[in-house]
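Peer 1: sharing a sequence plus its predicted fold:
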Amino acid sequence: MPDSRPLPQIGRHRLPNRVILAPMAGVTDRPFRQLCRRLGAGLVVGEMVTSDPALWNTRKSRQRMDHTGEPGPRAVQIAGGDADMLAEAARLNAAQGAEIIDINMGCPAKKVCNKAAGSALLRDEALVAEILDAVVAAVEVPVTLKIRTGWCADSNNGVRVARLAESAGIQALAVHGRHRQQRYQGEAEYDTIAAIKQAVSIPVFANGDIDSPRKAAEVLDYTGADAVMIGRGAQGNPWIFREIDHYLRYGRTCPPPDMNERADALLGHVRALHDFYGHYMGVRIARKHLGWYLAADRRFDSDRQRELRAAFNALEQPNEQYDFIDDLFSLEGATGLSWATNGISAA
């Protein structure tokens, strides 16, 4: 059945649908955000940015903070463990045009948790409350929060943290259905997300292992969440946003992208990476995205994916990558598993 509930709202921003791109470090850069929004994401969240402004002058930080040409609302995620520093980071980002500030309390990476940031904060609910109060008070734009269900299986405190968030004035809450010690292992659980939705009145976004329209509908129905947040499910498959939105609106699947659309999207994405990062870094960053596109393409078994990745990873020039993509789709469509370009054989 189509979902007939009102669409979620974050402050003054009413979302156009129930499908959100999750912030992912090293993935949700400006080229990928623009692609996902064009293909149906109702909201996209930028890569995590450190709350320490002293580190913002690095090339990586400047690129992560670059939202040039993107439609609103512009959502910026900040991470750190000091309330005053996070509040100042929120102020500075809002001054630079951020329309939504998202606080990261969900990242499980060691280098983040070792600095008492990300999901490590869930171990200290007093500090969580201090940070939320400080950031909300610092800016006039809406503040959102992303968490996990807890630090570990014995500390599943997501409901308590959600109540703290609502009390502090957080406008929406995204919940990944794993605790920190799971990282991305095992299966996400949705009981905690359902309990959080019952405990608070702010919008709740369900995150974790949502990789198809039917799975999105099942999770929304089971948890009562207001939207789904898609992370790894969008890697190599940015059409997932359009497909989920269509399924939620009409109760049926839409046609998958044809070969021409897939080729155009991948080629456009790689060109955008070259333009954004420059040729040297663009060529290298394109390699991981090509790997994800191949992994999402059911025509290729794991051995074939490995061969094609190896061939693509050997290319050093943008034009070589463009030729590879052109040949990949034109020749794969015509001859199944026969492919070669620029003298480099994938067989």
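Peer 2: Sure thing, it's come through. Numbering: from 1, shown residues only.
Peer 1: going by C-alpha atoms from here, please, whenever you check contacts or count neighbours.
Peer 2: Fine.
Peer 1: what's the burial count for the closest residue to Ser61 other than its chain neighbours?
Peer 2: When the adjacent residues along the chain are set aside, Ser61 lies closest to Val49, with 6.7 Å between them (C-alpha to C-alpha, 6 or more residues apart in numbering). Val49: 24 surrounding residues under other C-alpha atoms under 10 Å.
Peer 1: what distance do you get for Val49 to Asp275?
Peer 2: 22 Å (C-alpha to C-alpha, to the nearest Å).
Peer 1: again with Val44
Peer 2: For Val44, the distance to Asp275 - C-alpha to C-alpha - is 20 Å.
Peer 1: more crowded one of the two?
Peer 2: Neighbours per residue (other C-alpha under 10 Å) separate Val44 from Asp275, with Val44 holding more: 26 against 12.
Peer 1: am I right that that one is in contact with Arg37?
Peer 2: Yes - with the criterion set as C-alpha atoms under 8 Å, Val44 and Arg37 qualify as a contacting pair; they are 6.8 Å apart.
Peer 1: give the contact list for the residue nearest to Ser61.
Peer 2: When contacts are counted by C-alpha atoms under 8 Å, 6 or more residues apart in numbering, Val49 touches Ser61, Arg64, Met65, Val76, Gln77, Ile78, Ala79.
Peer 1: and for the helix or strand hosting the fourth one, what's in contact with it?
Peer 2: Read it as Val76. Using DSSP states H and E, Val76 maps to strand 75-79. Where contact means C-alpha under 8 Å, 6+ apart, the residues beyond strand 75-79 that reach it are 23, 44-51, 65, 86, 89-90, 93, 98-105, 117-118.
Peer 1: residues of it that come out buried?
Peer 2: Applying a neighbour-count criterion of 16 or more other C-alpha atoms under 10 Å, the buried positions in strand 75-79 are Ala75, Val76, Gln77, Ile78, Ala79.
Peer 1: among those, which two are most distant?
Peer 2: Put simply, by C-alpha to C-alpha the two of the buried residues of strand 75-79 set farthest apart are Ala75 and Ala79, 13.4 Å from each other.
Peer 1: show me where this protein has strands.
Peer 2: 9-10, 13-14, 19-21, 43-44, 49-50, 75-79, 100-105, 143-148, 172-176, 204-207, 227-230, 340-341, 344-345 (DSSP state E).
Peer 1: then this one, side by side with the first:
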Amino acid sequence: MKIGSIDLGEMPLFLAPMEDVTYKSFRYMCKKYGADVMYTEFVSSEALIRDIAKTKQKMHLFDFDRPVAIQIYGYDIDSMVHAAQRVEEFQPDFIDINYGCPMKKIVRKGAGAGMLQDLDKMQEMTAAIVKAVSLPVTAKTRLGWDEDSKVIMDAALRLQDAGVAALAIHGRTRKQLYTGEADWSLIAEVKNNPAIKIPIIGNGDINGPEKAGEFLNLSGVDALMIGRGAIGRPWIFKEVKHYLATGEVLPAPTVEEIVQNVRDQLQMSIDWKDNVRTGVLMMRRHFAKYFPALPDFRQHRIKLLQAIELEDVQATLNEIVEHYGDMRVDYTNASLK
């Protein structure tokens, strides 16, 4: 599979862009375990052109990231064009347009998945961005706004005509948010439409290697994108690659092995922010996800989520290792919510 001139090999695995999740330390953990393509957290075009420091920090890239995309969203075409040109200064490998975010604060302005209600504007915006930059441009979207308007085929053809180099499709509508099951049959219809010439990347509900294999066989997509299934489980990329190559499921990691991953990600977060408390707080979204379905874990989870000082986190992690040791964590029924 290629994006522009970037050769990603056969069946690359993408880490989906997620706000407050796909920052440096988490991207590093996923790359360590085999994720092929990284995305930054998504960036507001309006914030970018106003030169907001926090927004610019999201776009700082590192050697381990590559190949990597910076994803932008917005509702005004001129602002999005300007933002894309600013993004080029940070030298990603490609630029991605967010047409899939379902958050109310974004869609109410017509951005993100809100653009699925105005495909003419989506196509016009995409074409303008493609024309304005030298880097390849890709897009990520959903099946449609709701059950009665699954416009993904029309959207895919329009985006292809506008010049995108690849398209990622999340198998839900905007109205679904992250509820229900992702519909990979519609992703398959897009991929198998003879008029579609660009690579199609499938996304939604990949919570383990067997699901990845099932969805790949159903759809025939060119690549798989993993989002929430990687939170607290960055080694899912290693598991998926092994399964696709051999048909075997790797043993689940032990609690002790998981704790070491937590410590590594935590320390990188602290070093990156140069602030212990900030690094600890950044990890709260990840702590509980690293330990799903462990028996009698509630008190440990509370301690992790309430901890502010590094010493408190490390003490709780020591308790977890002492209590659970070489127990293996079962992710089979872990929730993606």
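Peer 2: Arrived safely, thanks for sending. Source: prediction; values computed, not measured.
Peer 1: overlay the chains and give the TM-score.
Peer 2: The TM-score (TM-score structural alignment, normalised by the length of structure 2) is 0.91; 323 aligned residues with a C-alpha RMSD of 1.8 Å.
Peer 1: ok so, going back, can you list the strands of structure 1 in CSV and add distance to Asp326 of structure 1?
Peer 2: As requested, these are arranged in CSV below (distance: least, C-alpha to C-alpha, whole Å):
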stretch, distance to Asp326 of structure 1
strand 9-10, 41
strand 13-14, 39
strand 19-21, 28
strand 43-44, 29
strand 49-50, 35
strand 75-79, 34
strand 100-105, 38
strand 143-148, 39
strand 172-176, 37
strand 204-207, 34
strand 227-230, 28
strand 340-341, 9
strand 344-345, 14
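Peer 1: how close does the residue nearest to Ser61 of structure 1 sit to Met24 of structure 1?
Peer 2: Where Met24 of structure 1 is concerned, Val49 of structure 1 sits at a distance of 11 Å (C-alpha to C-alpha).
Peer 1: and if you look at Glu320 of structure 1?
Peer 2: Applying C-alpha to C-alpha, one obtains 28 Å for the distance of Glu320 of structure 1 from Met24 of structure 1.
Peer 1: quick check: buried residues in the biggest helix by length in structure 2?
Peer 2: Counting residues, the longest helix in structure 2 under DSSP state H turns out to be helix 255-273. Neighbour counts using 16+ other C-alpha under 10 Å place Val255, Glu256, Ile258, Val259, Asn261, Val262, Gln265, Leu266, Gln267, Met268, Ser269, Ile270 of helix 255-273 of structure 2 among the buried residues.
Peer 1: show me where the stretch 151-300 of structure 1 has helices.
Peer 2: In the stretch 151-300 of structure 1, the helices defined using DSSP state H, counting those that start in this stretch lie at 158-168, 191-199, 213-223, 240-250, 259-277, 279-296.
Peer 1: in structure 2, which residues correspond to the fourth one?
Peer 2: Same thing as helix 240-250 of structure 1. Counting by TM-score structural alignment, helix 240-250 of structure 1 falls onto residues 236-246 of structure 2.
Peer 1: mean shift between that stretch and structure 1?
Peer 2: Taking mean C-alpha distance after the TM-score superposition for structure 1, the mean distance separating stretch 236-246 of structure 2 from the aligned residues in structure 1 is 0.9 Å.
Peer 1: report the buried residues of that stretch.
Peer 2: Ile236, Phe237, Lys238, Glu239, Val240, Lys241, Tyr243, Leu244.
Peer 1: any idea how far the second one is from Leu15 of structure 2?
Peer 2: When C-alpha to C-alpha is the yardstick, Phe237 of structure 2 and Leu15 of structure 2 sit 9 Å from each other.
Peer 1: overlap in contacts, the two.
Peer 2: Taking C-alpha under 8 Å, 6+ apart as the contact rule, the neighbours common to Phe237 of structure 2 and Leu15 are Cys30, Ala35, Ala230.
Peer 1: who touches the residue opposite Val137 of structure 2 in structure 1 once aligned in this structure?
Peer 2: Residue pairing (TM-score structural alignment): Val137 of structure 2 is matched to Val143 of structure 1. Taking C-alpha under 8 Å, 6+ apart as the definition of contact, the neighbours of Val143 of structure 1 are Ile100, Ile101, Asp102, Ile103, Val135, Val136, Gly169, Ile170, Gln171, Ala172.
Peer 1: which non-adjacent residue is nearest Val143 of structure 1?
Peer 2: In this structure, Val143 of structure 1 finds its nearest non-sequential neighbour in Ile101, 4.8 Å apart by C-alpha to C-alpha, 6+ apart.
Peer 1: quick one: map the one you found onto structure 2.
Peer 2: Under the pairing rule here (TM-score structural alignment), the equivalent of Ile101 of structure 1 within structure 2 is Ile95.
Peer 1: neighbours of that match, just the number please.
Peer 2: Neighbours of Ile95 of structure 2 under the rule other C-alpha under 10 Å: 28.
Peer 1: I figured it hits Arg86, correct?
Peer 2: No - at 10.8 Å, Ile95 of structure 2 and Arg86 do not qualify as touching, with contact defined as C-alpha under 8 Å.
Peer 1: which ones are touching the aligned residue in structure 2 for Ala162 of structure 1?
Peer 2: With TM-score structural alignment as the criterion, the equivalent of Ala162 of structure 1 in structure 2 is Ala156. If you count contacts by C-alpha under 8 Å, 6+ apart, Ala156 of structure 2 has them with Leu167, Val190, Ile196.
Peer 1: any chance of these in CSV, plus neighbour count and distance to Ile3 of structure 2?
Peer 2: Listed next are those as CSV, based on neighbours: other C-alpha atoms under 10 Å; distance: C-alpha to C-alpha, whole Å:
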residue, neighbour count, distance to Ile3 of structure 2
Leu167, 23, 10
Val190, 22, 18
Ile196, 16, 15
